[in-house]
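Trainee: pasting the structure only:
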């Protein structure tokens, strides 16, 4: 068995330093394609990312490896991690990939794989992938030239996820009349979250919705909720929300700007069940 390549949340590291290099991403694409193709049909892979500048590098390298291995790749662009899990199921893909380092700064990144049901791959599968990737002498078995994969961009992916979010919201509830401050950390949810809240009726005050590839999580979002808290008080909002870079973490503030801890949020949810 080779050294453990994947951690508890996929592959993480500093951009352009081992193990997070373009070459590694290419080999991961080849390994994933080798493990998941069966040669009987076209295979589909969803790739999403957050707003880090390096996301384009790893998206391109993964796409090249997967297509070379005979997998069709559907790039959905910047979307929150839960959206990639949803789209993997919704689009009946064989595999989903998220390129993100969550709450870390822009110069880190990561690669995480989902199975067809939108769940993280089992450790055993990740270990098999690592064995292929780290075997310098491995001879890849490429499909014939007419069986290589194609790459597509899915421009309506955010809209699909917004529809899913709205359908998940109780039909007898509305956000009309509520003012909501949301800090998207200049990350993956900078489009989806404000639009979903607005379509549910809320008046939305936006923070952290101008990503430039370098400012993800910088003095904003769930790690730095102070700006959100101040804006709640300044605008007399009803609630404040702060997300991290891939929108799998949430900090909530009440109408006074006071942050609620996780136990309080769970108690509020439980009381409404």
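Mentor: Perfect, thanks for sending it. Just so we're clear, the structure is a prediction, and the values are computed from it rather than from any experiment.

Trainee: contacts and neighbour counts: CA atoms only from here.
Mentor: Fine.

Trainee: show the contacting residues for the residue nearest to residue 49 when sequence neighbours are not counted.
Mentor: Spatial nearest neighbour of residue 49, excluding adjacent residues (Cα to Cα, 6 or more residues apart in numbering): residue 99 at 4.4 Å. Taking Cα atoms under 8 Å, 6 or more residues apart in numbering, we find residue 99 in contact with 47-50, 55, 58-59, 109-112.

Trainee: so which of those wins on neighbours?
Mentor: Neighbour counts for the contacts of residue 99 (other Cα atoms under 10 Å) peak at residue 50, which has 31 neighbours.

Trainee: these two touch, right, that residue and residue 244?
Mentor: No: applying Cα atoms under 8 Å, one finds residue 50 not in contact with residue 244, separated by 10.4 Å.

Trainee: show me where the chain has its helices.
Mentor: 22-36, 55-68, 81-90, 123-134, 157-168, 192-199, 226-235, 262-271 (DSSP state H).

Trainee: and of those, who's closest to residue 141?
Mentor: Checking these against residue 141 by Cα to Cα gives helix 22-36 as the closest, at 7.8 Å.

Trainee: show me how far that closest one is from its chain's centre.
Mentor: Put simply, helix 22-36 sits 19 Å off its chain's centre (Cα atoms, centre = their mean, to the nearest Å).

Trainee: just give the nearest non-adjacent residue to the residue nearest to the spatial centre of the chain, would you?
Mentor: Compute the mean C-alpha point of the chain, and by Cα atoms, centre = their mean the closest residue is residue 81, 2.6 Å away. Excluding its sequence neighbours, the residue lying closest to residue 81 (Cα to Cα, 6+ apart) is residue 246, at 5.7 Å.

Trainee: I figured the one you found hits residue 84, correct?
Mentor: No: shown here, residue 246 and residue 84 do not form a contact pair, counting by Cα under 8 Å, at 10.5 Å.

Trainee: next, the distance between the ends of stretch 64-81.
Mentor: Stretch 64-81 has an end-to-end distance of 22 Å (Cα to Cα, to the nearest Å).

Trainee: same check, this time on stretch 238-257
Mentor: Using Cα to Cα, the end-to-end distance of stretch 238-257 comes out at 9 Å.

Trainee: what do you get for stretch 12-21?
Mentor: End-to-end distance for stretch 12-21: 11 Å, by Cα to Cα.

Trainee: before we move on, back to that, in terms of neighbours, single out the busier of residue 246 and residue 84.
Mentor: Neighbours per residue, other Cα under 10 Å: of residue 246 and residue 84, the larger number sits with residue 246, 31 against 27.

Trainee: then this one, side by side with the first:
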């Protein structure tokens, strides 16, 4: 017996909804039936726009959290149900399976919850020519899908799906960077790879080796560790400094769970903020135009390195749309990056001998490798390379288990009334922390600019029940202190929401 259901209704009833990086939710809510239905909705949308037809291959891969293999089987069942072929890529970084799909003009998906704890998971969808954008998401939500009678009462598959032989996508992903930067690009550098549970850990080790660096493998874990590149755990700060000191490392490379967001530490074991790493990478590649969210460090403007800078809402779909606009305007080398460090290459980078093809999806490898190669060529440590940029420091942290509705109510309360009323209210709340509020920006959340150049930015997370707080100041100590004070205000319900 078959049934039909609308994806938007499933999202409401299951709690598994679209955020800035695909569909995500609690593992217990992501039953096989739900994941099957969402994948069918995705494929039907691809069919509508000419990116999928019966007999076409769809590439699938996943991260290393415990629920991923089961969800991969549910997605595979949906591909078979829609008449497609399964192109099984295994457990590899999100950008590697996306690049494979783009190269073969086929849709792809990645089962991953990225940096969030492993009681949650998600599915990230890609068109044949790039990530799904907001218009695609709306179209997927509107799909009515047929659900066959292949699930038990708990919504799990009655029988497992046999996945086909593995397609190697790692080799082409490695070759992308080895061919462009050269086999001796990192020669003489002692580099640590903090492996933890990142799906790209083995690829990063191999990449460093093939680029001529000396590798130290660090901190491999059989248990999933939710490494968030925007809110690095205190233990990871301590480990990086310990490893750098004991092993005399030039840098440490790591990433989040699906290895699309980089985490790079300098020679002192200090993790470089993702938005600073984005500037360093863009400069190293000779970018002419940048797309980056409103939450990212303002050094990108004050450095005066780029011809055009387009600020966006937070999330790779918005960055991609802005990159497309910059390319349309005729800029030569267009790229984008997010505060989490994920780097998107919108147009090709050409040297006298080779070309680095566009990859318009978040990537962790490129910003780390490009920045290390630039440091090597200039014979500078990473700390000195970073010191060449204007001294602006960002810090981010979040309140976990803070419902999205509560975050929205908080921000709505703060922005009630006319602009002058809002600025007076923000000044009254934050004067002892950051001074007088001079202006605010509602592009994504609430970003407040103060008279002493401090910035406070509050925003509900797009993929978890978290309230994020970003702060930017002239010193890291102040950025961290202000962030802590703001979150304590919210925890104490000082805003009486």
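Mentor: The structure has been received and is ready for your questions. In this text the structure is predicted, and so the values were computed from the model without any measurement.

Trainee: so after superposing, what's the score?
Mentor: Once the chains are laid over each other, their TM-score by TM-score structural alignment, normalised by the length of the first structure reads 0.81; 255 aligned residues with a Cα RMSD of 3.0 Å.

Trainee: now the aligned partner of residue 106 of the first structure in the second structure. Nearest residue, chain neighbours left out?
Mentor: Residue pairing (TM-score structural alignment): residue 106 of the first structure is matched to residue 118 of the second structure. Distance criterion Cα to Cα, 6+ apart; nearest residue to residue 118 of the second structure, sequence neighbours excluded, is residue 65 at 5.9 Å.

Trainee: pull the number of nearby residues for that neighbour.
Mentor: Residue 65 of the second structure has 26 neighbouring residues, counting by other Cα under 10 Å.

Trainee: that one -> the first structure?
Mentor: In the first structure, the residue equivalent to residue 65 of the second structure is residue 52, according to TM-score structural alignment.

Trainee: what's near enough to touch its match?
Mentor: Residue 52 of the first structure makes contacts with 100, 106-107, 109, 187, 213-214, 216, as judged by Cα under 8 Å, 6+ apart.

Trainee: of those, buried ones?
Mentor: Those of the contacts of residue 52 of the first structure that meet the buried threshold are 100, 106-107, 109, 187, 213, 216, by 16 or more other Cα atoms under 10 Å.

Trainee: make TSV out of those residues and add distance to residue 10 of the first structure.
Mentor: Converted to TSV, those look like this (distance: Cα to Cα, whole Å):
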residue	distance to residue 10 of the first structure
100	10
106	17
107	17
109	10
187	19
213	21
216	20
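
Trainee: check the residues you listed and tell me the two furthest apart.
Mentor: Among these, the pair separated by the greatest distance (Cα to Cα) is 107 and 187, at 13.6 Å.

Trainee: coming back round to it: which one among the contacts of residue 99 of the first structure gets closest to residue 227 of the first structure?
Mentor: residue 50 (21.4 Å).

Trainee: circling back to that earlier point, what does the residue nearest to residue 81 of the first structure align to in the second structure?
Mentor: So, by TM-score structural alignment, residue 246 of the first structure is matched to residue 258.

Trainee: would you agree its match is in contact with residue 63?
Mentor: Yes: counting by Cα under 8 Å, residue 258 of the second structure does reach residue 63; the two are 5.4 Å apart.

Trainee: list residues touching both of these two?
Mentor: Residues touching both residue 258 of the second structure and residue 63 (Cα under 8 Å, 6+ apart) are 92-93, 112, 198-199.

Trainee: quick check: of those, which lies closest to residue 334 of the second structure?
Mentor: The nearest one, if we look at those relative to residue 334 of the second structure and count by Cα to Cα, is residue 93, at 22.9 Å.

Trainee: helices along the stretch 251-400 of the second structure, start to end?
Mentor: Taking DSSP state H, counting those that start in this stretch, the helices of the stretch 251-400 of the second structure run over residues 274-285, 299-302, 316-328, 365-378, 382-387.

Trainee: would you mind measuring from the aligned partner of residue 89 of the second structure in the first structure to residue 105 of the first structure?
Mentor: Alignment note (TM-score structural alignment): residue 89 of the second structure maps to residue 76 of the first structure. For residue 76 of the first structure, the distance to residue 105 of the first structure equals 22 Å [Cα to Cα].

Trainee: more neighbours: which of these two?
Mentor: More crowded of residue 76 of the first structure and residue 105, by other Cα under 10 Å: residue 76, with 20 against 16.

Trainee: which residues touch residue 176 of the second structure?
Mentor: By Cα under 8 Å, 6+ apart, the contact list for residue 176 of the second structure reads residue 356.

Trainee: which residue in the first structure aligns with it?
Mentor: Matched across to the first structure, residue 176 of the second structure falls on residue 164, judged by TM-score structural alignment.

Trainee: try residue 98 of the second structure
Mentor: Under the alignment defined by TM-score structural alignment, residue 98 of the second structure corresponds to residue 85 in the first structure.

Trainee: for residue 434 of the second structure, same thing?
Mentor: Using TM-score structural alignment, residue 434 of the second structure pairs with nothing in the first structure.

Trainee: my read: residue 434 of the second structure touches residue 471, true?
Mentor: No: counting by Cα under 8 Å, residue 471 is not a contact partner of residue 434 of the second structure; they are 10.2 Å apart.

Trainee: of these two, who's got more company?
Mentor: A direct count of neighbours by other Cα under 10 Å for residue 434 of the second structure and residue 471 places residue 471 higher, at 28 against 23.

Trainee: residue 215 of the second structure versus the more buried one, what's the distance?
Mentor: For residue 471 of the second structure relative to residue 215 of the second structure (Cα to Cα), the value is 34 Å.

Trainee: neighbours of the counterpart of residue 271 of the second structure in the first structure, how many?
Mentor: Under the alignment (TM-score structural alignment), residue 271 of the second structure maps onto residue 259 of the first structure. Neighbourhood size, residue 259 of the first structure [other Cα under 10 Å]: 19.

Trainee: how close does residue 259 of the first structure sit to residue 230 of the first structure?
Mentor: Between residue 259 of the first structure and residue 230 of the first structure the computed distance is 11 Å (Cα to Cα).

Trainee: and residue 105 of the first structure, by the same measure?
Mentor: Applying Cα to Cα, the value for residue 105 of the first structure to residue 230 of the first structure is 23 Å.
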